[in-house]
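**Student:** Next comes the sequence, and after it the predicted model I'd like to discuss.
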Amino acid sequence: MKSIPAPERSGSGAPTPPELGGIRFDRPRLTDGDPMWRLARSSPHIDANTPYFYLLWCRDFAASSAVARDGADLCAYTAGFVRPARPDTLFVWQTAVASAWQSVGLARRMLDLLVADRYRYVECSITADNPASDRYVRAFARSRGAPVRCEPFLGPEHFGGAAHAPEILYRIGPLGPSGSPGSPGPLGP
């Protein structure tokens, strides 16, 4: 677990960006499944799954996922997994950040902590209507001196008739060492 000092607070008690103070980064626990599901449901670019799915994710994929907490409250998560056929690749399945914590670097910090020089590649899929995720992924790649390769991944035909925008596969790597001074270390076990 990595801690950061407490942020300045506004009169409403909300954190004053761009501070990350008081935020703890950790591996998800089973009890994070419901808050992750609620956060996914409130995020416009995320396809939320069932609460059961997030509970299983917290149990079975905690080692390749991260959460950010403000006190006891979950304020962000990154759910990832190691590709079985490519153990040097972390696939980031979902990243969600509570609206009060957007644009202060939580998503980037979680990805830095997850990668922590353990993977040569990071993959994710993004729809064309999500430019914020595209910018986030490209900024991460630049910070690691890594190229980004994009290719069609999942088209409408893969979604069983459900209305879904095509997913573009982003492959980042090979990754260079973390380039930011004082880069965070890896998350705990």
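**Tutor:** Yep, it's here.

**Student:** Please make it C-alpha for all contacts and neighbour counts, starting now.
**Tutor:** Fine.

**Student:** Buried residues in stretch 41-54, which are they?
**Tutor:** 41, 45-46, 48, 54 (16 or more other C-alpha atoms under 10 Å).

**Student:** Against that first model, consider the following:
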Amino acid sequence: MAKDVTFDQADEQDLLHLRKPTKTDGASVWKLVAECAPLDQNSMYMNLVQCDHFAETCILAERGDQVLGWISGHIPPDAPDTIFVWQVAVHADARGLGLGKRMLRALLQRAACAQVSKLETTITRSNEASWGLFRSFARDMGAPLSDAPHYEHEAHLDGQHATEHLVTIDLPRKRLRLVA
């Protein structure tokens, strides 16, 4: 099978394609996130905007017509050296295969992330899957991981949501070039 140049990465062995999303992917992303508790279910419109306006810093994993993975992220305007990863969703059919880390590595290889030296995300203490993913990713990168309360239960979230800890991974630039 020939590789399509629009794909960021294609694995011939399992026919899993990692690519930039398009606005036509918004509904599929919304459905995937709905199947990936405990992720917050944003509106379909929000996922559409992410796929359309933030395609350079989001990644979609698919096998055939099935969306199996999604990462939404952005580079904050006041921190061009940082990519903030908003959500990572992996379909139950693809869990345990390292897809989350594959998507993170592919995302960091994009031209939009050329100046990125830090990855940030927020995670609640109870989200063991996310902690496992980001700790494992940091270990693989040989990068330090730190965290601190950021969006707090009472102060920021009106007591309606658990405190989100800001997780920071300082990425060694030479390692980023080698992970492709």
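**Tutor:** Structure received. Remember, it's a predicted structure, so these values are computed and weren't measured experimentally.

**Student:** TM-score for these two?
**Tutor:** Once the chains are overlaid, their TM-score stands at 0.87 when taken by TM-score structural alignment, normalised by the length of structure 2; 168 aligned residues with a C-alpha RMSD of 1.7 Å.

**Student:** Kindly reformat the buried residues of stretch 41-54 of structure 1 as a markdown table containing secondary structure and distance to Ala76 of structure 1.
**Tutor:** Below are the buried residues of stretch 41-54 of structure 1 laid out as a markdown table (DSSP: H, G, I helix; E, B strand; the rest coil; distance: C-alpha to C-alpha, whole Å):
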| residue | secondary structure | distance to Ala76 of structure 1 |
| --- | --- | --- |
| Arg41 | helix | 13 |
| His45 | coil | 14 |
| Ile46 | coil | 13 |
| Ala48 | coil | 14 |
| Tyr54 | helix | 14 |
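
**Student:** measure the aligned partner of Ile172 of structure 1 in structure 2 to Leu18 of structure 2 for me?
**Tutor:** Aligned by TM-score structural alignment, Ile172 of structure 1 pairs with Ile169 of structure 2. With distances taken as C-alpha to C-alpha, to the nearest Å, Ile169 of structure 2 is found 22 Å from Leu18 of structure 2.

**Student:** Go ahead and list the helix or strand containing the match of Ile172 of structure 1.
**Tutor:** Using DSSP states H and E, Ile169 of structure 2 sits within strand 164-170.

**Student:** in the next helix or strand after that strand, what's buried?
**Tutor:** Sequence order places helix 173-178 as the next helix or strand after strand 164-170 of structure 2, per DSSP H and E. Of all the residues in helix 173-178 of structure 2, those buried under the rule 16+ other C-alpha under 10 Å are Leu176.

**Student:** go on, stretch 22-31 of structure 2?
**Tutor:** 22, 25-30.

**Student:** how about CSV for those residues, with distance to Gly98 of structure 2 and secondary structure added?
**Tutor:** Shown next, in CSV, are these (distance: C-alpha to C-alpha, whole Å; DSSP: H, G, I helix; E, B strand; the rest coil):
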residue, distance to Gly98 of structure 2, secondary structure
Thr22, 24, coil
Asp25, 22, helix
Gly26, 24, helix
Ala27, 24, helix
Ser28, 21, helix
Val29, 19, helix
Trp30, 22, helix
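
**Student:** quick one: which of these is nearest Gly142 of structure 2?
**Tutor:** Val29 (30.8 Å; C-alpha to C-alpha).

**Student:** for structure 1, longest helix please?
**Tutor:** helix 131-143 (DSSP state H).

**Student:** Structure 1: helices as residue ranges?
**Tutor:** 33-41, 51-60, 106-115, 131-143.

**Student:** Go through those helices and pick out the most buried.
**Tutor:** Burial of the helices of structure 1 is given as mean neighbour count (mean count of other C-alpha atoms under 10 Å); helix 106-115 ranks first at a mean of 22.

**Student:** What is the corresponding segment of structure 2 for it?
**Tutor:** With TM-score structural alignment as the criterion, helix 106-115 of structure 1 aligns to 99-108.

**Student:** hang on, the earlier thing: mean per-residue distance, the strand holding Ile169 of structure 2 versus structure 1.
**Tutor:** For strand 164-170 of structure 2, the mean deviation from structure 1 after alignment is 0.4 Å (mean C-alpha distance after the TM-score superposition for structure 1).
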